[in-house]
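> Sequence plus the predicted model coming up.
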Amino acid sequence: MNRKKTVLIDGTGMLEEVYYALPDNCVKGIRNVVVRIIEEKQTDYIAAAFGNFNKDGIAAEDLKKKQELLKEALADLKIPVFEEEGARSLDLICSLAKNCEKEEKDVSVLTGNETFLMAVNEHVTVLIPGLGEEGVKLINWSADRVKAEFGLEPEQLKEVFSLERGAGIGRKTACRLLIQYGSLKTLYGRKEELESDQVRKALTEYEQQVNKEADSLCMKTDYNLRLDESKTIAESEIAEIMDMDFEPAGFPEEGEEISSSGWIKKEVTDLSDAEAVFARCATGASVGLQLAGTDKKISALALCFSKEECWCLIPQGDLTSEYLKEKTEEIIRQAEEITVLDLKSQLPFLNLNGEKTVFDASIAAYLIDPLKSSYEYNDLANDYLSLSLPSKTELLGKRTITQALEENRSQAVNCICSMAYVSFLCGNILRDELKKTDMEQLFYDIEMPLVYSLFSMEETGIRVERDRLKEYGDRLKIRIKETELKIYEQTGETFNINSPKQLGEILFEKLKLPGGKKTKTGFSTAADVLEKLAPDFPVIELILDYRQLTKLNSTYADGLAAYIGSDERIHGTFNQTITATGRISSTEPNLQNIPIRMELGREIRKVFVPQEGCVFVDADYSQIELRVLAHMSKDARLIGAYQQAEDIHAITASEVFHVPLLEVTALQRRNAKAVNFGIVYGISSFGLSEGLSITRKEASEYIEKYFETYPGVKAFLDKLVAEAKETGYALSMFGRRRPVPELKSSNFMQRSFGERVAMNSPIQGTAADIIKIAMIRVDSALKRQGLKSRIVLQVHDELLIEARLEELDQVKKLLVEEMKSAARLAVPLEVDANVGESWFDAK
């Protein structure tokens, strides 16, 4: 007997899922999916159920309105709708599905709620929408798919979801635990066996919430709901459905969309309408602004200067990109406050040199909380406005706004308007937060001017000689092959060196090297394990070399070529909002992480060359973090050593080891250097012993002697930890805050990490701010003096300038002077500057 097919629509679950991907057209989107199912004759019966939403506030109210619209749309399609007072759609659907199974029907549940995966069996599947390249697509979850994805039976997912939602345990970890222990009851009974302190703590601390989630995930199937056997979908009804023109009441007129939070987005493509918008943007107004474009041409301008509406102006006909550029610059000159997101990305479309401060909300949010991973408009909306908005990725996928304007105009308009709207509403909130946290000066004097310097550096780029890069790559490949053969020769076997499993077996089973750490997947071959063995076993040194060589080859020899532009230069991206300490980072490509363990690694710098008629001038600070430590700790002996311009490591060795300065050995100096820099990073005796290959007792004695030598440093570091415990954050000399939540952890390792952060963040943060100030000053001086030389690279404490030959002396003098005077410390800032025909030569 052929089983009849039935689709049950979880109206509430679908709305909650699609709402955030298609906030303004979610009803239409769901209706289109349902029509497609009917049109393609995927079902004999169809019904829908609705329940309560799991949301509060503005979003919940809007969802309720959308739910009524969806019910209307389904009624028009002659689809029966089931509701029960106070009932969840989950329970109504499960009751319907149970009775359909009894009547020998195969059921597909159309939902956005993955909780339904628990109900999957031989005759019940779940259809969940996902975003594909061409819009919404349905993913069909069968019992086999659930098992393949989770490694568990569908009914076991209740316990996975309970751990995930109740204890915050990641899904992969939760699945692994359930696969290993079989049930929550067994897991809790044997939780003391768990290796992970974090998981064990979460299980203990959130046991009540886990049980509560487990109870809430129990599905009721006792509602007496049945489908009308006579209401199968007829051919005539399919034809009728396809002829229907659905446009429920409340949908906006063309060119105007009502957002999920009630504000209106208006698209403008006519010049006269654009002029009216600009006229409304009166002098002195506060404006949220966002630009998008490509090749320095504006493709969209979003403006917001009220809580009710936002405009998106798109060049078309007489409304040109040039006109929008001119009017945008005029607004920036006249407005009282301009707030944007990611100002640097918009500078290609404007002629701005920092003469008027444009407030970058992303950077402000980063200063206020530097531990977050993202500062996009949806993050700011959630954090400061209690507003839930779909992210750029949810709306556009990997497309830019300019690309999306061609492919999905509505989504692109939604995205850029959301940026301007959030900027407008968050601007003053963030300004107040900067004031409360005493970071206004840091923001206005360092971070905002830096935006323009980084943009200038990105625009200039750095030249790469393709032939040298190819030759470098060829040399690397030869060295890789040679090293590979030496490893095979010393191990007596050919194997995959890149396979940790195979490598572990060769080293610790076949060669029986000491120190093997067995894990669930085999022996650990992590760098820290191998580095301990390297001094005694030449094959380990070869393996470490092999890893460095292959990384150099893939990341730099092969990787850099992809970034070389038509002008033979790499225009990388420099990021201000990535690191918690305030350091600048670089991506596409990352030029701040070149391996320098071996000479061949350092030689990658030879491929970076100045353009004709120029040379490179490279300058970096000498021991800037130690100098910052001396200044901030006010330790008289450390300050005195630097003021005498003596070898700080030799002096430390002399004091710590109680030997005359002239009798300090190279080994003693090396050990003292490790202690000097280790103190900056809050190094422990264990860390120092590992680094110097000495006993922990010896390492403890080194550190104790260091603090006896520089008592002011010890007092200072202790004070930093105490203050961070009291305030919850560490503070740099320039007011940069770094929250240290780990200090309140009940986990000893986490607290120890927090103490190290509290000690090193003020020092690292201050050093980062000094190089930023230096960069701003150098960039400004070059332009102010009318020089053509430009900064092309910043790497930690180093600045690289492409200097015109005729400007060389002036540039070198300017560079050193500006870097030295970037901050006034109790000790001098020393700068080493060199000139060369390549970055390697100048370094």
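Received the coordinates, thanks.
> From here on, just use CA atoms for contacts and neighbour counts.
Noted.
> Check whether the residue nearest to residue 124 when sequence neighbours are not counted sits in a helix, strand or coil.
Excluding the flanking residues, the one nearest residue 124 by Cα to Cα, 6 or more residues apart in numbering is residue 107, at 4.8 Å. Per DSSP: H, G, I helix; E, B strand; the rest coil, the secondary structure class of residue 107 is strand.
> hang on, residue 107 packs against residue 9?
No - here residue 107 does not reach residue 9: they are 10.5 Å apart, not a contact under Cα atoms under 8 Å.
> if I pick the residue nearest to residue 124, what's in contact with it?
Contacts for residue 107 (Cα atoms under 8 Å, 6 or more residues apart in numbering) come out as 5, 6, 7, 8, 97, 100, 101, 123, 124, 125.
> Just the ones of the residues you listed in strands?
Of the contacts of residue 107, the ones assigned to strands by DSSP state E are 5, 6, 7, 8, 124, 125.
> roughly how far apart are the third one and residue 773?
Okay, so that is residue 7. Distance, residue 7 to residue 773, using Cα to Cα, to the nearest Å: 63 Å.
> Counting neighbours, go ahead and name the busier of these two.
Neighbour count, other Cα atoms under 10 Å: between residue 7 and residue 773, residue 7 has more, with 26 against 22.
> here's the one I want to compare it with:
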Amino acid sequence: MKLLVLDGNSILNRAFYGIKLLTTKEGQFTNAIYGFLTMLEKLKSESAPDAVAIAFDLKAPTFRHLAYAGYKAQRKGMPEELAQQLQPLKDLLTHLGYRLVECEGFEADDILGTFARVCRENGDECVIATGDRDSLQLVGGGVTVRLASTKMGQPQATVYDAEKIREEYGVEPQQLIEIKALQGDTSDNIPGVAGIGPKGAGELIRRFHDVAYLYDHLDALDIKEGVRQKLAASKENALLSRYLGAIRTDAPIDTTLSDYVPRAADPEAARLMARLELFTLMEKLNLHADAAMPAEGQAPPAGALALTEASGATPDAVSRAAETCLAPVYADGSIQALYFTAPGALFHTVDETLIRTLLSDGSIRKTVHDVKPLYAAMLRQGAEPAGIALDTMLAAYLLNPSSNGYAPDRLAQEYAVQGPSLQEAGDQPQEARQAREAALLPALAERLSAEIEAKGQTKLLEAIELPLARVLAKMEAEGFAVNSGEIEKFGLALDQKARELEQQIHREAGYEFNINSPKQLGDALFVKLGLPHGKKTKTGYSTNADVLEGLRFEHPVVDMVLNYRTLTKLKSTYCDGLLKVVGPDGRIHSSFNQTETRTGRISSTEPNLQNIPVRTELGRELRRFFVAREGWVLVDADYSQIELRVLAHVANDRNMIEAFRENDDIHRRTAAQVFHVPEEMVTPLMRSRAKAVNFGIVYGIGAFSLSKDIHVTRKEAEQYIQDYLAHFSGVAAYMEHVVAQAKKDGYAETIFGRRRYLPELTSSNFNTRSFGERVARNMPIQGAAADIIKIAMIRVENRLEKEGLRARLILQVHDELIVEAPKEEAAHVAALLTEEMQNAVSLSVPMVAEASMGETWYDAKG
């Protein structure tokens, strides 16, 4: 029989520190639970055990504490973020069918040791999973240790058998106790022998085998006199340390291995995992809290919905209904079938006329999960859905913007909603899923609507997010025309320049090597050319952008390498990448995502048009290949300093408001205040630094980061920030107030009611807490800016349609909107675009948008 036994506290600790903080929307921390269960699944997969035991420490003192009052005395208690995860993890493991083992007076290590002894004596196999090297002393005779760790948030383990211990330490596994007795252990406060470290302890044990032999023959040992004196002076500590460091193998626990064969998970496991929002793990463990489907041949339970085929005309029940829930079945972007509900009934139809009639009837309020594909499908047919009252995906996003998924079944588990069971649900997997979704939506919609109302986010949902979905669907359908031939030529030119640079780099280094290999590049720069470098790791010297930026003036080759990287990235990511996604119509149809970011910003994928480089002239060249169709132009408008204007408003800062109302150059005015000079004496460098301070303040920048950004000392940067906050005292007060309010509420909020929950604010870890404070300062500003651009998009699209213009909104990039317009409409569209953007919101400072036009994106940006 094979037993897998886990050191529960050790694995939990590794999981907690190896994975960034995760929380539920209520603020319950879950990263350690998630990491523990992920490690457990990986360990089971790798070792295929017959039985699993999970050992935990108890709070009560053990025999070691009784023997030595200083044992682990210096250890701090668990951080609160970890402590609050311990009991939920234990409960969950129990409901998942595992047996936990605790033993008063003994540590988890001793439980591991006892299982190891029993397996060795019975000829069974024992796999110990721990993050603590102390357990390596137990290896041998069928016992192995998997030393657990996490790397980049992923669990991994190193397997130790007797041979690996001999190879790494040069001793037998049990002799590790002897080494620890001499060297001590600062983490456990085990004293050891004063003056003898790991190297000396290892050498003594390799030569003389154990502590007992050392002291029995101390006077005759062939060792340095100084070592002999150290051993003699610390004999008591050495013997005590051996006693404390030796893992016991006689803990009074149940050692019948068959009692540890895992049971099937009980229903409470799924419910508890849902409350902890561990939905990805639920899927991996095949745990679901879906409405139960009746067994084949069994009558449906009371309250089960019978699926009715609706054909020919809308059923009376639907025509009389005030509202319904929809679950379309899509194929190739078209609606192939529709599941829809009426009170107490669930219908299915493939009748195109019925589908269109139902979707177009504005008198019926409709709920749908993810409305954008529905808009897209109907727009292709020259129609639009009417009466859309709720999108449960968008509602769920507003309620929990940090979630990594908004599938209906996941939301049902998260919000403890159970829909009616179904008598039948279609033959195809997709149709069965859509049927269950439709049956679930009424209860889910009711719950989410109540939550949205309670949090004051109804207007945010109904006036911004829902109408925006329609605008985004239209933008995706329109796409953006590109000149593929010119992109290809540009790519070839970039490739040629990169090859020329590659040859120059090789000449400078004196030999050929792979510039794209960090190890080979590191060897060329730091070994061959002898440039200053950081600490060498197992994989070589770091050659990341920050390192190379700091070496720009050390050698010409560094600048060449940075330029080479820019060229190759432009070629592969943008030229090659863009050509792959050009549609048959010669246009790129990016996908715009409403539920991706935590601040409310729209993201763009396949391709990410919001990431088209703008900071370098070469990167900006890419915009030349985004073009208007023949006879049309691109009208481009962006907000002027939108985030600073939002900051002036939310902080109610008198000086900043005055500057914007008087249409001053805010950066010049800031420079005059920070550098204590009249505005007419502000130099371009002063203005540039003031601009960095202005925008840095918005993002909660500190003196260290600012000093790097503007190339001044940390002391100078600190002074700039202090002078800035002294002048803009309203901003200073806002920064303090908004963090205090977020700590009290548990979230930061925009002026439109958009929230971001910040469990980091309660962290005991300084860096984590500081991150939360930076986000608390920034999110109300960045989130409000995102909301304002969304409102502007809706207003612009509505106005274009209302006036019967052919022009269409085709792209949004951060604070910039692009409309493609016939040349004869261009001047009017530019004025319309500016007007709607500037009037999107009324703040205490004017919103300013500037429009320009051209036949390419490059030209339209001026």
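Done, it's in. In this text, all values refer to a predicted model and were calculated from it rather than measured experimentally.
> TM-score for the pair, please.
Laid over one another, the chains give 0.67 as their TM-score (TM-score structural alignment, normalised by the length of the first structure), with 626 aligned residues with a Cα RMSD of 4.1 Å.
> From residue 374 of the first structure, how far out is the residue nearest to residue 124 of the first structure?
Residue 107 of the first structure is 41 Å from residue 374 of the first structure, by Cα to Cα.
> How about residue 273 of the first structure?
Separation of residue 273 of the first structure from residue 374 of the first structure (Cα to Cα): 35 Å.
> Residue 488 of the first structure too?
45 Å.
> quick one on the thing from earlier: how about JSON lines for the ones in strands among the contacts of residue 107 of the first structure, with distance to residue 752 of the first structure added?
Below are these laid out as JSON lines (distance: Cα to Cα, whole Å):
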{"residue": "5", "distance to residue 752 of the first structure": "60"}
{"residue": "6", "distance to residue 752 of the first structure": "58"}
{"residue": "7", "distance to residue 752 of the first structure": "55"}
{"residue": "8", "distance to residue 752 of the first structure": "54"}
{"residue": "124", "distance to residue 752 of the first structure": "51"}
{"residue": "125", "distance to residue 752 of the first structure": "49"}
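> Can you tell me which of those residues has the most neighbours?
Busiest of these [other Cα under 10 Å] is residue 7, holding 26 neighbours.
> quick one: contacts for residue 813 of the second structure?
609, 610.
> In the first structure, what sits opposite it in the alignment?
Aligning on TM-score structural alignment places residue 813 of the second structure opposite residue 795 in the first structure.
> and the alignment partner in the first structure of residue 498 of the second structure, how many residues sit next to it?
For residue 498 of the second structure, the aligned position in the first structure is residue 480, judged by TM-score structural alignment. The local packing of residue 480 of the first structure (other Cα under 10 Å) involves 19 other residues.
> Equivalent analysis for residue 451 of the first structure, please.
Residues near residue 451 of the first structure, counting by other Cα under 10 Å, number 24.
> Residue 514 of the first structure now?
By other Cα under 10 Å, 10 other residues sit near residue 514 of the first structure.
> Against residue 613 of the second structure, how distant is the nearest residue to residue 818 of the second structure once chain neighbours are set aside?
Nearest non-adjacent residue to residue 818 of the second structure, counting by Cα to Cα, 6+ apart: residue 636, 4.5 Å away. Remark: distance between residue 636 of the second structure and residue 613 of the second structure (Cα to Cα) = 17 Å.
> When these two are compared, which one has more neighbours?
Using other Cα under 10 Å as the criterion, residue 636 of the second structure and residue 613 rank with residue 636 on top: 29 against 16.
> what residues are up against that one?
Residues near residue 636 of the second structure by Cα under 8 Å, 6+ apart: 816, 817, 818, 819, 830, 851, 852, 853, 857, 860, 861.
> What lines up with it in the first structure?
Using TM-score structural alignment, the partner of residue 636 of the second structure in the first structure is residue 618.
> which SS state does its match fall under?
Put simply, residue 618 of the first structure is strand when judged by three-state DSSP.
> same question, residue 778 of the first structure
Going by three-state DSSP: residue 778 of the first structure is helix.
> Next: residue 535 of the second structure.
Secondary structure state of residue 535 of the second structure, per three-state DSSP, is coil.
> wait, isn't it in contact with residue 541?
Yes - at 6.8 Å, residue 535 of the second structure counts as touching residue 541 under the criterion of Cα under 8 Å.
> contacting residues for the alignment partner in the first structure of residue 848 of the second structure?
In the first structure, residue 848 of the second structure lines up with residue 830, judged by TM-score structural alignment. Contact partners of residue 830 of the first structure, counting by Cα under 8 Å, 6+ apart, are 621, 622, 624, 820.
> returning to that earlier point: could you save the contacts of residue 107 of the first structure as a markdown table and add columns showing distance to residue 785 of the first structure?
Listed next are those as a markdown table, based on distance: Cα to Cα, whole Å:
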| residue | distance to residue 785 of the first structure |
| --- | --- |
| 5 | 78 |
| 6 | 77 |
| 7 | 73 |
| 8 | 73 |
| 97 | 78 |
| 100 | 82 |
| 101 | 82 |
| 123 | 78 |
| 124 | 75 |
| 125 | 71 |
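> Closest one of these to residue 630 of the first structure?
Of all these, residue 630 of the first structure sits closest to residue 125, with 66.9 Å by Cα to Cα.
> Surely residue 600 of the second structure touches residue 786?
Yes - assessed by Cα under 8 Å, residue 600 of the second structure is found in contact with residue 786 at 5.9 Å.
> Looking at these two, which has the bigger crowd around it?
Neighbour count, other Cα under 10 Å: between residue 600 of the second structure and residue 786, residue 600 has more, with 25 against 20.
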